Structures are given as structure tokens and as C-alpha cells.
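Asker: Predicted coordinates and the sequence they were generated for:
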Amino acid sequence: MSPHRWQKSSYCQEGDACVHISTGPTLVRMADADPPRNVLTVGAKAFGGLLDLLKSSGGR
């Protein structure tokens, strides 16, 4: 069992096409399922930059 607390994206549709996120003070983990099978870990600052970019581009 994963020690991280995972949260499903609020933009998730029905089925398996969901992103799950686990945050910490310095890292953000993104996974394809809960429990996670494939996990991408990035720095919190880099993840914040990604969110800013997505917001400014309208998610395109």
C-alpha cells in the first residue's frame, strides 16, 4: 500500500482516464490509478509552473 494520500482529479470522467495526485511539501506525484501503477514525481515549484502555463493557455 502506498504511504501517500492520493486525490482524484476534479476533471476526471468516468472510467480509467483519471489522474491522481499526491502532494507533499516539496514534491508532487501524479499517477494513472488508485492504487498507483505508474507514478511521475516532480518538484512542487515545477508543478506550479505547469499549472500556471495551463491556466494561461486555457488548457490548450
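Answerer: Everything's here; your move.

Asker: From now on I want contacts and neighbour counts done on CA atoms only, so please keep to that.
Answerer: Fine.

Asker: Which parts of the protein are strands?
Answerer: 7-8, 20-23, 27-31, 39-43 (DSSP state E).

Asker: Redo those as a markdown table? Include distance to residue 58 and mean neighbour count.
Answerer: What follows is those, written out as a markdown table (distance: least, CA to CA, whole Å; neighbours: other CA atoms under 10 Å):
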| stretch | distance to residue 58 | mean neighbour count |
| --- | --- | --- |
| strand 7-8 | 21 | 15 |
| strand 20-23 | 21 | 19 |
| strand 27-31 | 21 | 18 |
| strand 39-43 | 22 | 14 |
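
Asker: Presented hereafter is structure B, for comparison with structure A:
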Amino acid sequence: MQTLHWQKSSYSGDSSNCVTIAASPTGSLHLRESDEPDVVLTTTTPGLRALIRGIKGAPGQL
């Protein structure tokens, strides 16, 4: 199994409650929440883009 280099947003600061992301050599993206680091969501760049656009376009839905 490959070792992933996890990164968190600079907006997270020193907070431990954040989502981290890692890119694999195959081009897939891996997301995990800091409270549950063993649970990993794997997606593609277009999939993540669609998720972010959906979240941004859904005011009051979060």
C-alpha cells in the first residue's frame, strides 16, 4: 500500500478539527476528517470539484 502525504488547508490553522487531502500517483484524491483518520473517501478531481460547487451553491443546506 502506498504512503500518502496528507495536507490540511491553511485556513484550519492549529485546529485539529479539519479535513485533510492527499493525492495519489494514479491521480485519485483521498479525503479524511481529523477525528476519524482511518475513514478515507476516495474521489477524482472532477468529483471533488462537483462536491465543492454543490456545497457553495446550497446556502442554508449545511
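Answerer: Everything's here; your move. From a predicted model like this one, the values you see are computed outputs, not experimental measurements.

Asker: Export the strands of the first structure as a markdown table, with columns for distance to residue 14 of the first structure.
Answerer: Output for the strands of the first structure, formatted as a markdown table (distance: least, CA to CA, whole Å):
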| stretch | distance to residue 14 of the first structure |
| --- | --- |
| strand 7-8 | 11 |
| strand 20-23 | 14 |
| strand 27-31 | 16 |
| strand 39-43 | 20 |
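
Asker: So which residues of the second structure form helices?
Answerer: 45-56 (DSSP state H).

Asker: So which residue is dead centre in it?
Answerer: residue 31 (3.4 Å; CA atoms, centre = their mean).

Asker: from memory that one sits against residue 20, does it?
Answerer: Yes - the criterion here is CA atoms under 8 Å, and residue 31 of the second structure meets it with residue 20 at 5.7 Å.
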